[in-house]
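*Asks:* 3D, please:
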Amino acid sequence: MTGGFLECYDTIIVGGGPVGLFGAYYAGLRDMTVRLVDRRHELGGQLTAIYPEKWVYDITGIPAIRGKDLYKNLFAQSVPYNIPSSLNEEVVLIRKNRNNILCVETRNGTVMHTKTVMLCLGMGAHIPRRLDIKNLREFEGKGVSYGVHSLETFKNKKVIVVGGGDSALDLALTIVNDCSDLYVLHRSDRFNSHEETTKKLYSSNAEIRTYSELFEIEGDENHVKSASIRNTKTGEVEKIQVDEIIIAIGLLFNLEVVQEWGIKMEGNSIVVDHNRQTSIPGVYAAGDIVTYPGKMKLIGPGTSEVMQAINHSKTYIQENFPYL
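*Replies:* Have a look, this model is predicted:
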């Protein structure tokens, strides 16, 4: 409560990843009151949760930057505006009251009020996709991981990276110069990554195993010791000694809650117009969660989208809440 009146923000940004953080900074720049809400215990999204050591290449004016450093820069950028944040708060409902004010409710029972909402959810609640290997869970945290949190973990180690997309190749390139040996396994001979990333992998010292899959993991009660690799064409199995295994075959996403809000979606993506507004007036979305003709799921376009959303939300507020 402030001065006897219920606090009502100009915008609440749901999602504290890179797009949400930049949106918070830009809202502050536009002299808007803003609050960040995130379901995790820390801001940064996948930059801090999964890929802190990964190189990011699609930021304007920055040739390359590690995920953890990009997060630090984005956070520092917003500091002058003293933007409050609510962590460990999962938004479960967004509804309008009779005065067209949006009520944002969380699973913990918190209710926040705002004139507009920015959904910067990435791809929703992300869970690393697991391989169907019987003893995989036993070795999670004991040599099996789903990202690179510290380069020291892989220094002078024999490492396997499983996957053929951008995330897998980016992680492989992040650690290739620190490992003693690096094997990249992919089920086919066609990588689902950007051309430049694929070229860099083939130019590196990594041993690329196409038509290969992780078949079995062995070790003791403390750590992984070896892995069996199966050729997907011939069925031949080879056992190699290994210290660390990174599985990067994608993420599973939970967007059931968003679908219940009545927002128009296509598959697992929120449909937005040219103003980055959803089907609910006053509710905007930006980043990997959205879809529109020509959409690219990169941080760079996401920051542009949230700028557009903030600018149009400012106009929306002026037209709909001239008295607040």
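
*Asks:* For the rest of this, base every contact and every neighbour count on C-alpha atoms.
*Replies:* Will do.

*Asks:* mind listing what's buried in the helix or strand containing residue 9?
*Replies:* If you go by DSSP states H and E, residue 9 is part of strand 8-14. Across strand 8-14, burial judged by 16 or more other Cα atoms under 10 Å covers 8, 9, 10, 11, 12, 13, 14.

*Asks:* State the next helix or strand along the chain beyond that strand.
*Replies:* Moving toward the C-terminus from strand 8-14, the next helix or strand (DSSP H and E) is helix 18-29.

*Asks:* on contacts alone, who are the packing partners of that next one?
*Replies:* For helix 18-29, the helices and strands in contact under the criterion 3 or more Cα pairs under 8 Å, 6 or more residues apart in numbering; DSSP states H and E are strand 8-14, strand 34-37, helix 67-78, helix 299-320.

*Asks:* Show me what the shortest one is packed up against.
*Replies:* Counting contacts by 3+ Cα pairs under 8 Å, 6+ apart, strand 34-37 is packed against strand 8-14, helix 18-29, strand 85-86.

*Asks:* Show me what counts as buried in the longest one.
*Replies:* This means helix 18-29. In terms of neighbour count (16+ other Cα under 10 Å), helix 18-29 has its buried residues at 18, 19, 20, 21, 22, 23, 24, 25, 26, 27, 28.

*Asks:* ok, so of the residues you listed, who is nearest residue 158?
*Replies:* Within the buried residues of helix 18-29, the smallest distance to residue 158 is 31.9 Å, found for residue 18 (Cα to Cα).

*Asks:* one more, for comparison:
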Amino acid sequence: MLLPPLSAIPPWVVSLDDYEGLAKERVEAGVWAYLCGASGDEATLAENREAFGRIKLSPRIFRDLSSASTALTLFGREYAHPIFIAPTAFHRMFHPEGELATVLGASAMESCLTVSTSASTGIEDIVSQATVPPWFQLYIQPDRGFTAELVKRVEAAGCGALVVTADAPLSGLRNREQRAMFRVPAGIEAVNLRGMKAVPPSDRVFGSELLASVPVWKDLEWLRSLTGLPVILKGVIDPEDAVIAADEGVSGIVVSNHGGRTLDTVPAAIEVLPRIADRLEGALPLLMDGGIRRGTDILKALALGASAVMVGRPVIHGLAAAGATGVAHVLKILRTELEIAIALTGRATLKEVDRSVIW
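*Replies:* Next comes the predicted model:
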């Protein structure tokens, strides 16, 4: 299926912030609160973006850029650029074609989609439409038997990696959602979780069945024993946890505070990234997400120790605004901005990007 022409998108949409404004016009208010809200006072949500602005780049001149490329190898697979799509739930809330439109737009821009556990489309259908094998984001469910079967299903479908989210054993209190009285719309569900034994709801936190089943490090070891896929741990903020994860044998880490959606008033992911990179000293690949809106943000993350980045909300803005074309255009904007930023700092390849890029 071919993408609709970019002429279907208003000519004034030239940045990711422009897409956010356009998407807001096309999304129901409660769903918008779900997408854009975060926990508590949303301090971490704001800090994720503001922290990038405090980091300055150092341009260089008269450098040889004749062999410029953004290509990289990650977990044994080659990628055209370091812009990956972060896991986000229920894409059908934002566009009728849901994750199928997202993966089409991602494929058009040679980007890897990480499919959420709470995707509103079956994993097999998504993978069948991808030109770059998607990754699958996994919450270790209280129903461990179902979790094991889901891992086998994901591997059989052809996913390229398993991204285990560790920072959300409980949902954060998202006051913006609460005020909007958000509920997942009828007819939309986490289809890949059908048949799973549910945990009874509780009005308590401590003493609840959910808290009793929260994963611990031995569950990660168990999970790794189930699959030959690279296992990437997502949601690491404390450098000590990064060291433990490396010792536990994970293939990579995503430095992330869950977009500010779990615990509020934690540091920005970009602020934490160099601390974790320093502790691990290249022991395993790092990715990061949270607050990326410009190609310059991506370059700063690469300079501070990331091999690649993940982008979440802006991709959904593109999806809501213009379906697959919007997703592709968001990724194209970021890729173009990144290439310009790399060139203007005098680097030709990602291997040349280091902390000397930072002023």
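
*Asks:* TM between them?
*Replies:* These two chains, once laid on top of each other, score a TM-score of 0.30 by TM-score structural alignment, normalised by the length of structure 1; 165 aligned residues with a Cα RMSD of 6.5 Å.

*Asks:* Adding distance to residue 302 of structure 1, write the helices and strands packed on strand 34-37 of structure 1 out as JSON lines.
*Replies:* JSON lines is the format used below for these (distance: least, Cα to Cα, whole Å):
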{"stretch": "strand 8-14", "distance to residue 302 of structure 1": "14"}
{"stretch": "helix 18-29", "distance to residue 302 of structure 1": "6"}
{"stretch": "strand 85-86", "distance to residue 302 of structure 1": "20"}
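
*Asks:* Quick one: closest of these to residue 259 of structure 1.
*Replies:* With respect to residue 259 of structure 1, and counting by Cα to Cα, the nearest of those is strand 8-14 at 15.1 Å.

*Asks:* what is the orientation angle of the closest one with helix 18-29?
*Replies:* Strand 8-14 of structure 1 and helix 18-29 are oriented at 160 degrees to each other (axes from the mean of the first three to the mean of the last three Cα atoms, to 10 degrees).

*Asks:* helices or strands next to strand 8-14 of structure 1 in the packing?
*Replies:* Strand 8-14 of structure 1 is packed against helix 18-29, strand 34-37, strand 111-119, with contacts defined by 3+ Cα pairs under 8 Å, 6+ apart.

*Asks:* could you redo the ones you listed as a markdown table and give each row distance to residue 230 of structure 1?
*Replies:* As requested, those are exported to a markdown table (distance: least, Cα to Cα, whole Å):
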| stretch | distance to residue 230 of structure 1 |
| --- | --- |
| helix 18-29 | 38 |
| strand 34-37 | 44 |
| strand 111-119 | 42 |
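
*Asks:* Look up how far residue 241 of structure 1 lies from the spatially closest residue to residue 218 of structure 1 that is not a sequence neighbour.
*Replies:* The shortest distance from residue 218 of structure 1 to any residue other than its chain neighbours is 5.2 Å, reached at residue 226 (Cα to Cα, 6 or more residues apart in numbering). Residue 226 of structure 1 sits 4 Å away from residue 241 of structure 1 when distances are taken as Cα to Cα, to the nearest Å.

*Asks:* now do residue 228 of structure 1
*Replies:* Per Cα to Cα, residue 228 of structure 1 is found 9 Å from residue 241 of structure 1.

*Asks:* Would you map the helices across the stretch 201-350 of structure 2?
*Replies:* Here the stretch 201-350 of structure 2 has its helices, by DSSP state H, counting those that start in this stretch, at 209-212, 217-224, 239-247, 269-280, 295-303, 313-344.

*Asks:* Figure out which of the ones you listed is closest to residue 148 of structure 2.
*Replies:* With Cα to Cα as the measure, helix 217-224 is the member of the helices of the stretch 201-350 of structure 2 nearest residue 148 of structure 2 (7.6 Å).

*Asks:* And that closest one, what's buried?
*Replies:* Across helix 217-224 of structure 2, burial judged by 16+ other Cα under 10 Å covers 220, 223, 224.

*Asks:* Closest one of the residues you listed to residue 277 of structure 2?
*Replies:* Using Cα to Cα, residue 220 comes nearest to residue 277 of structure 2 of those, at 21.6 Å.

*Asks:* follow-up on the earlier one: reformat the helices and strands packed on helix 18-29 of structure 1 as CSV; add distance to residue 162 of structure 1.
*Replies:* Conversion of these to CSV gives the following (distance: least, Cα to Cα, whole Å):
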stretch, distance to residue 162 of structure 1
strand 8-14, 32
strand 34-37, 33
helix 67-78, 20
helix 299-320, 24
